[in-house]
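Trainee: requesting a structural model of the entry that follows:
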Amino acid sequence: MKTTNIQLFEQKQVRSVWDEEQEKWYFSIIDVIEILVENKRPRKYWSDLKAKLAKEGSELSEKIGQLKMTAPDGKSRLTDVADTQQLLRLIQSVPSKKAEPFKLWLAQVGSDRLDEMQDPELSINKAMQDYLNLGYSENWINQRLKSIEIRKELTDEWKRLGMKEGQQFAVLTDIITKGWSDKNTKEYKKHKGLKKENLRDNMTNTELILNMLAEASTKDISQAVNPGTFEENKTVAKQGGNVAKVARLELESKTGKKVVSGLSAKKMLENKPKK
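Mentor: Model prediction:
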């Protein structure tokens, strides 16, 4: 089983996947390159470096694999990845003042994972600390961590029904999001002015709560009706999204304010009162 995660190095995101069978991390090479060279064109840099390594006959270029990770547009795409050992060798080919700090960070990530396997509560504490470091409030963090739990319950239900990670998960998620917010994931991110950033990390408390209601409702309906096909799952996703839409419309009628906000995390944190 492979678990997708987001690691933080100096408040910059590094997409990663934990492979339980091999008990090792795989990291997005593009994300690492972007951090090391601070280059606005990390893909071009990595493409040139990969060609150079291949020309030199480096074994590293032959062993680079690909895993599906969430791209900036919210869709799951194959991404070049490297495990810790491969990444350490790759760093040697990238002149960077951040090379040594990044090596220490890699070692800590590995150590933390071993500790978390012994005590899962540590992973929750780490996620909370990462969000605190970024400036989020404790109230928002609690909502976000709960949303992760609910999302996991939903994706476990989809897996039970034979839905495929990647495209089918993305389609079902889009239906749920559109169902309650009247915007699909791409439209929602555009509304908030987001590109690479995670949509849920940029939702307000109310948006998170309604999104959780939509996903929890979808899971509960699914367990009740046991859909057998992808089309039937799409119908259930629409129904789950609609449950939260009813709540959204009722709230908006009482407050006179739109729930779906154009605020991103950056804007929310900038507007946060200074202590």
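
Trainee: contacts, neighbours, all on C-alpha from now
Mentor: Fine.

Trainee: and the strands in the stretch 51-200 of the chain?
Mentor: Ranges of strands in the stretch 51-200 of the chain, per DSSP state E, counting those that start in this stretch, are 65-70, 76-83.

Trainee: which elements pack onto the first one?
Mentor: Spelled out, it's strand 65-70. strand 76-83 (3 or more Cα pairs under 8 Å, 6 or more residues apart in numbering; DSSP states H and E).

Trainee: and the helices in the stretch 101-250 of the chain?
Mentor: 121-134, 138-160, 167-181, 185-191, 205-225, 230-255 (DSSP state H, counting those that start in this stretch).

Trainee: okay if I get the strands of the stretch 51-200 of the chain as a markdown table plus mean neighbour count?
Mentor: Shown next, in a markdown table, are those (neighbours: other Cα atoms under 10 Å):
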| stretch | mean neighbour count |
| --- | --- |
| strand 65-70 | 17 |
| strand 76-83 | 19 |
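
Trainee: got the ones you listed as CSV, with distance to S147 columns?
Mentor: Formatted as CSV, those follow (distance: least, Cα to Cα, whole Å):
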stretch, distance to S147
strand 65-70, 18
strand 76-83, 20
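
Trainee: Proceed likewise with the subsequent sequence, for comparison:
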Amino acid sequence: MTETHLAVFRGKKIRRTLRNNEWWFSVVDVCDVLTESADAGAYWRKLKQRLKDEGSEVVTFCHGLKLTAPDGKLRETDCAHTEGIFRIIQSIPSPKAEPFKRWLAKTGYERVQEIEDPELATKRTRALYKAKGYSDDWIEKRMRGIAIREELTDEWKKREVKENREYEILTAEIAKAAFGITPGQHKNLKGLKRENLRDHMMWNLIMH
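Mentor: Below you'll find the predicted structure:
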């Protein structure tokens, strides 16, 4: 399943997701960071059309991937990998272009390191939570929850569980067995948003 991650450049959030072990970044978010346009979506649409009209191959680097929108729903968004973003940046006049390229290169390099040594990703996540002020006990439980969730997802993939509907059915069955209620009922009971539901239920499994 597509999972949206957030990266931060100078206080601006950039959505990204992993595809074939590579980071793919939201082009609209990148445009927002570089241009500070009042409507980054409109800016990108206009730029994209201009590039197409010019016969530029830059747009071929873009693919529609589902990322979490501000309303919490997954929506198809133009995304590009590191090379594609570099090419797009060249078409955007901005004093932030060079520092952003350095930030992007560092982000991509860290991902390569994590693929070669998966423990690095875990260490970086722990360090991030620590910097945010969470206790060691909280961090340990959180990391255990992430590991359990990943193992469960991997097992379902091995058993060729299809995404979306079958995934939701299995999640509902596990939740019902654990809590006596389905994810939908749990969400209504706790007043949770969709993007927080899975983590909240997994957290309860660990704590009890």
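
Trainee: the strands of the stretch 51-200 of structure 1: which one's closest to K52 of structure 1?
Mentor: The closest of those to K52 of structure 1 is strand 76-83. By Cα to Cα, the value is 15.9 Å.

Trainee: returning to what we had before: so which of the helices of the stretch 101-250 of structure 1 comes closest to A51 of structure 1?
Mentor: A51 of structure 1 sits nearest to helix 167-181 of all these, at 29.9 Å, using Cα to Cα.

Trainee: just want the angle from the closest one to helix 205-225.
Mentor: 120 degrees (axes from the mean of the first three to the mean of the last three Cα atoms, to 10 degrees).

Trainee: tell me the buried residues in helix 167-181 of structure 1?
Mentor: Within helix 167-181 of structure 1, the residues scored as buried using 16 or more other Cα atoms under 10 Å are 169-181.

Trainee: ok, back up a step: just put the helices of the stretch 101-250 of structure 1 in JSON lines and tack on distance to V14 of structure 1.
Mentor: Below are these laid out as JSON lines (distance: least, Cα to Cα, whole Å):
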{"stretch": "helix 121-134", "distance to V14 of structure 1": "13"}
{"stretch": "helix 138-160", "distance to V14 of structure 1": "18"}
{"stretch": "helix 167-181", "distance to V14 of structure 1": "21"}
{"stretch": "helix 185-191", "distance to V14 of structure 1": "20"}
{"stretch": "helix 205-225", "distance to V14 of structure 1": "23"}
{"stretch": "helix 230-255", "distance to V14 of structure 1": "30"}
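
Trainee: out of the ones you listed, which comes closest to T79 of structure 1?
Mentor: helix 167-181 (14.8 Å).

Trainee: please compute how far the closest one lies from its chain's middle.
Mentor: Helix 167-181 of structure 1 has its C-alpha centroid displaced from the chain centroid by 15 Å (Cα atoms, centre = their mean, to the nearest Å).

Trainee: if you count contacts, what does it end up packed against?
Mentor: Looks like helix 167-181 of structure 1 contacts helix 185-191, helix 205-225, helix 230-255 (3+ Cα pairs under 8 Å, 6+ apart).

Trainee: ok, now with 6 Å
Mentor: With contacts defined as 3 or more Cα pairs under 6 Å, 6 or more residues apart in numbering; DSSP states H and E, the packing partners of helix 167-181 of structure 1 are helix 230-255.

Trainee: between the helix it packs on and helix 138-160, how big is the angle?
Mentor: 160 degrees.

Trainee: read off where the next helix or strand after helix 230-255 of structure 1 ends up in structure 2.
Mentor: Sequence order places helix 265-270 as the next helix or strand after helix 230-255 of structure 1, per DSSP states H and E. Following TM-score structural alignment, helix 265-270 of structure 1 has no partner segment in structure 2.

Trainee: buried residues, helix 265-270 of structure 1. List them.
Mentor: A265.

Trainee: equivalent analysis for stretch 199-216 of structure 1, please.
Mentor: Buried, per 16+ other Cα under 10 Å, within stretch 199-216 of structure 1: 199-200, 202-216.

Trainee: for stretch 11-20 of structure 2, same thing?
Mentor: I14, R15, R16, T17.

Trainee: quick one: which of those residues is nearest A147 of structure 2?
Mentor: Using Cα to Cα, the buried residues of stretch 11-20 of structure 2 come closest to A147 of structure 2 at T17, 18.4 Å.

Trainee: and what about the closest one, helix, strand or coil?
Mentor: strand (DSSP: H, G, I helix; E, B strand; the rest coil).

Trainee: verify the stated contact: it with A7.
Mentor: No - with contacts counted by Cα atoms under 6 Å, T17 of structure 2 stays clear of A7, the gap being 10.0 Å.

Trainee: about what we covered before: looking at the helices of the stretch 101-250 of structure 1, which is nearest to K2 of structure 1?
Mentor: Of these, nearest to K2 of structure 1 by Cα to Cα is helix 138-160, at 12.9 Å.

Trainee: which helices and strands does that closest one pack with?
Mentor: Going by 3+ Cα pairs under 6 Å, 6+ apart, helix 138-160 of structure 1 lies up against helix 205-225.
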